[in-house]
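Peer 1: A predicted structure for the sequence below; I have some questions about it.
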Amino acid sequence: MLSGRPNSDCPLVMPHLQGEVAGDLGVEAVGGDPSPPSYMMGRVLLLVVALATLLALCAAAPTDNRQRRRPTFDWMLRKLRPPQVTSRAGIEQQWFEQVLDHFDSTNTATWNQLYYRSGEYYRPGGPVFLFISGESEASDTWLAGGYMFDLAVQHGAYMYELEHRFYGSSRPTPDTSAANLRYLNSTQALEDLASFIRQQRQENPQLGAAKWVVFGGSYAGNLAAWARLRYPDIIDGAVASSGPVLAQANFPEYLEVVTESMQTFDSECVSAVAEATQEFEQLLQSDGGVSAINELFGLCSPLDVSQEYDVAGLSSFAISAFSGAAQYNSVSRIGSSTVEQYCEELRSASGNSALERLANFLGFDDAGSCVDPDYEASIEYYLSTEWSSDITRQWLWQTCTEFGYYQTTDSANQPFGNRMTLPYFTDMCAILYGSEYTAERVEEGVKNANLLYGGRNPDVTNVAFVNGGLDPWHALGVLEDINESSPAIIIEYQSHCSDLYSPSLLDIPQLTAARERIAQLVAQWIS
């Protein structure tokens, strides 16, 4: 297999050989007496021949300087996009000394947790609104824009945002080894939140007497609901946007909703992808077909069809494109939508067949890059335990130990084939974190999470469970009212966390109505 890098090994070897030749001549690499002992000449000649051979091989060795495109697990980590704002007036960045392990009194280790605060619009006697960050770095723009900000201005609320442990700049341990990641879970994160709130209430008496409402989206939407569930004495209400509160290892419903979204906005889109998938499967059945795939997809090296996960990796490119469009779908009252745009681009792509059009739509006709579907190489990227801005390793840990959420193709009601199976994901856990992280352990973590928090039926009050009707994650959300103060708010035609952003003139009526309902609930909780 090509390395994808310039052939730089030879320049590293040749100086060594040159030094060895010089050493056999009895001199230094530069200068010295050029007359060798006669008994060394035979070995010298052999080394010279070897050196010449290496030079010839280096000159003839193939190089591949193209950028290598590999399947990633980034499509499982689609972070909440912060609002775009022009001003961050009055926002302060602060650090909170947090306990490493809230459940082991003998562990006295602490670390610094990032948070933002703003009293720019606070009025004495007003409430406190806290935005919970989830599986991403915190962004202070939530204290300067978005619907929580709008409500804060309306009610004169003090605002906070707390970053989640192990994400962004909140780094409790020296690295992200499995031994340290054991401190990364939702229960520790919730205790972080409670400790933070209690400390702020104690240090600021005017805030201690105030009503506190937490907001969160996606995984942080779970945390918002669970925070109200576990700490009703210090949290008066929660807006849980697009929270997949039901943990589930095998999650084929995700792609079913993606398919529904595609069908809603372009009736021909699903059949176009299904036709391309069928053609792909047919080509895999012959050597000539595999050669056609190698060329069509611009593979860095020939596809080995015996490697099931490598073949599945090619499927993931199409899945990632359309699931991303569905999850971040934006629908306006003038009728445009992100999914519709993607579908139009697919159907208008160049090509003589459905598969060729799909490949060109996905950018596989780019001569400056090549596709490497190697499963192990893709996983290897996440083996690094060094801190970096890429926090996929941390989120994958939470899927392996608590939530699953693996978006498989184990449903006939989607057009992407059937190669993204549950083992494709669960095998990753053992590779990244150790052999003990088996598929059975994933299921155990899922079971424990649902027992702890109640799945779709948490025993909780004062929580707004908000979901977009075409958000792929809503399939794991609360879709029926828990009680009068904890309603399920389903926004038709909307997708992930759309209610968390500020109103726009382009909003469809269903989104406007949902925000009005959220505003009514928040007003009740803080009255």
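Peer 2: Yep, it's here.
Peer 1: Only C-alpha atoms from now on, for both contacts and neighbour counts.
Peer 2: Noted.
Peer 1: Make sure Leu470 is actually in contact with Ser495.
Peer 2: Yes: taking contacts as Cα atoms under 8 Å, Leu470 lies within contact range of Ser495: 5.1 Å.
Peer 1: hey, what's in contact with both of those two?
Peer 2: Overlap between the contact sets of Leu470 and Ser495, as judged by Cα atoms under 8 Å, 6 or more residues apart in numbering, is given by Ala326, Gln327.
Peer 1: Next, work out how far apart the closest residue to Gln67 other than its chain neighbours and Ala209 are.
Peer 2: If you skip the residues right next to it in sequence, Gln67 has Ser369 as its closest partner in space, 4.4 Å away by Cα to Cα, 6 or more residues apart in numbering. Separation of Ser369 from Ala209 (Cα to Cα, to the nearest Å) stands at 59 Å.
Peer 1: likewise Pro458?
Peer 2: The spacing between Pro458 and Ala209, counted by Cα to Cα, is 27 Å.
Peer 1: Which of Ser369 and Ala209 has more residues huddled nearby?
Peer 2: It is Ser369, of Ser369 and Ala209, that has more neighbours when counted by other Cα atoms under 10 Å, with 19 against 15.
Peer 1: Next one for the comparison:
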Amino acid sequence: MIALRLLLLLALLLAGVDGAWNQRQIRKKIHQLRQVQNFKSFYSRLAFPRGPGRYVPPVEGYLTQPLDHFNRRNNDTYRQRYWINEEFWKRPDGPVFLYIGGESSESEFSVLSGEHVELAQTHHALLVSLEHRYYGTSINPDGLTLDAIKFLSSQQALADLASFHLFISQKYNLTPKNAWICFGGSYPGSLSAWFRLKFPHLVYAAVASSAPVRAELDFTDYNKVVAQSLSDPVIGGSAKCLDRVRESFQEVNSMLHPGNTSKLEKDFSSCSPLHAPEDYAEFVSNLADIFMGAVQYNMESPGSDVRKICENMVAAESAYEGLRTVNKMYMEFIGLKCVENSYEKSLADIKNTSISLVGVGERQWYYQTCTEFGYYQTCEDSSCPFSPLMTLKSQLDLCTEIFQIPPDSVRQSVKFTNEFYGADHPKSSRIIFVNGDIDPWHALSVLKNQSRSEIAIFINGTAHCANMNPSRTSDPPSLQKAREEIADKIREWLQSASMME
């Protein structure tokens, strides 16, 4: 019965792959592929059980949470989804491993597959996960309106985690003997570190993978790392590949400036004509996203393969033709007949307040960038290999247009976030910051040990959140070694926790 249910879920995930995608939906595609990968990993374990006993499926539930934890005069609430897996738990004193959700919907695989699940099996931990407020099904029907979305923030999310900690503790009669360790990757990686930082009495230790803990308004370093990665032979890049990418975008820019768009529209399969200047920026951003996504998610999918992209760029008779080939290859992978380059269409998508219960929350995440983080991946620096049309002003204009948030407010919010959490120099303990040198987001994370127990692991040749995936025999030695270091530190901290009781 469980196999049939999971096969139906897999079919549903795969059915959503061939929709109306464009390059700005890379994260949605990767989210789906990760779900499929998690399914395969879990089903392999289910088919070949490692221990005695019958498999018991995880429990899905909802916790009623205050909409505003910081104003008890506001009695509004919402229902937040969680998952619990007791399969490995050694009652009554086994630890609790908390998987923190982020800017997308969660599923039962959040407690069934991944590095944290393998560690839970080793340490006989209770596995729990919490979907982030305003994402997936953890949102009220009016949650995306301008008035309602104001309760979406990392501070409210941390308060949700504290409330969830109390709920789980009461449900299972937990005591201080049940040490909690939290796990998260990307934005949830930051939440993992911040939960330990702000609630040290609740969570004993944290693993923060690919965590951009330093907010940055103009994130120019993102594309600096992309450029370095495109020239890195370890992952199939080369200096010639990077030169070809620069040259191809220079040629595209030279065609855009006089408004010679008809050839570009045809050569790159634009769904509609390009109208200056906003569509021009949308067009070059979509092209750049192919390379940016390939670097960030290198080897997670056939469409995210730096080696293959660079081979096509270098083998083409010209840089421009190489860019055309890469765009066509990407369209075939995604299943696109044309590429949507309309700025007005993109704007309408983010303005849309209808609720989607699955996938990545685009409007929600953009709101968080406007009110907390920035993270705008611009190309106005000379080191950027793409187009200078990708400007900070265009990103800040969206905050004003969509959420009525002026640029100065965005700047002040970014400064406050760094003051509130400590940026990339948090003063905490028992946190592991894990990053791959290919991942552009490592530029905003902690890359050096901050103390004896606030440590950094830097993995050569890996991309975004690579360590969080289920382990495979094909994993590079650097990743295998990093996982061993993480496991050793978790074991050490759990031993120290048991000695403190």
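Peer 2: Looks like it came in fine. Note that the structure is predicted; figures quoted are calculated from it, not measured.
Peer 1: TM value for the aligned chains?
Peer 2: After superposition, the two chains reach a TM-score (TM-score structural alignment, normalised by the length of structure 2) of 0.84; 450 aligned residues with a Cα RMSD of 2.5 Å.
Peer 1: Assign a three-state SS to Met420 of structure 1, would you?
Peer 2: Under DSSP: H, G, I helix; E, B strand; the rest coil, the three-state class of Met420 of structure 1 is coil.
Peer 1: And it, what's its match in structure 2?
Peer 2: Residue mapping for Met420 of structure 1 onto structure 2 gives Met390, with TM-score structural alignment as the criterion.
Peer 1: swap in Leu17 of structure 1?
Peer 2: For Leu17 of structure 1, there is no aligned residue in structure 2 (criterion: TM-score structural alignment).
Peer 1: quick one, what contacts Ile490 of structure 2?
Peer 2: By Cα under 8 Å, 6+ apart, the contact list for Ile490 of structure 2 is empty.
Peer 1: Next: Leu193 of structure 1.
Peer 2: Leu162, Ala227.
Peer 1: what's the helix or strand for the aligned partner of it in structure 2?
Peer 2: Across the two structures, Leu193 of structure 1 finds its equivalent in Leu161 of structure 2, going by TM-score structural alignment. Here Leu161 of structure 2 sits within helix 154-171, counting by DSSP states H and E.
Peer 1: That helix vs structure 1, average offset?
Peer 2: Once superposed with structure 1, the aligned residues differ from helix 154-171 of structure 2 by a mean of 0.9 Å; criterion: mean Cα distance after the TM-score superposition for structure 1.
Peer 1: What's the first helix or strand after that helix?
Peer 2: Tracing the chain past helix 154-171 of structure 2, the next element assigned as helix or strand by DSSP H and E is strand 180-185.
Peer 1: What helices and strands are in contact with that following strand?
Peer 2: With contacts defined as 3 or more Cα pairs under 8 Å, 6 or more residues apart in numbering; DSSP states H and E, strand 180-185 of structure 2 has these neighbours: strand 96-100, helix 187-198, strand 205-209.
Peer 1: Distance from the chain centre to the lengthiest helix in structure 2, please.
Peer 2: Among the elements of structure 2 assigned as helix by DSSP state H, the one spanning the most residues is helix 477-500. Using Cα atoms, centre = their mean, to the nearest Å, the distance from the centre of helix 477-500 of structure 2 to the centre of the chain it belongs to is 24 Å.
Peer 1: what residue is smack in the middle of structure 1?
Peer 2: Structure 1 has Leu77 as the residue nearest its centroid, 1.4 Å off, counting by Cα atoms, centre = their mean.
Peer 1: can you tell me which residues contact that residue?
Peer 2: Taking Cα under 8 Å, 6+ apart as the contact definition, Leu77 of structure 1 lies against Glu135, Thr392, Trp395.
Peer 1: could you show me where the strands are in the stretch 401-527 of structure 1, in order?
Peer 2: For the stretch 401-527 of structure 1, the strands identified by DSSP state E, counting those that start in this stretch occupy 404-406, 463-468, 488-491, in order along the chain.
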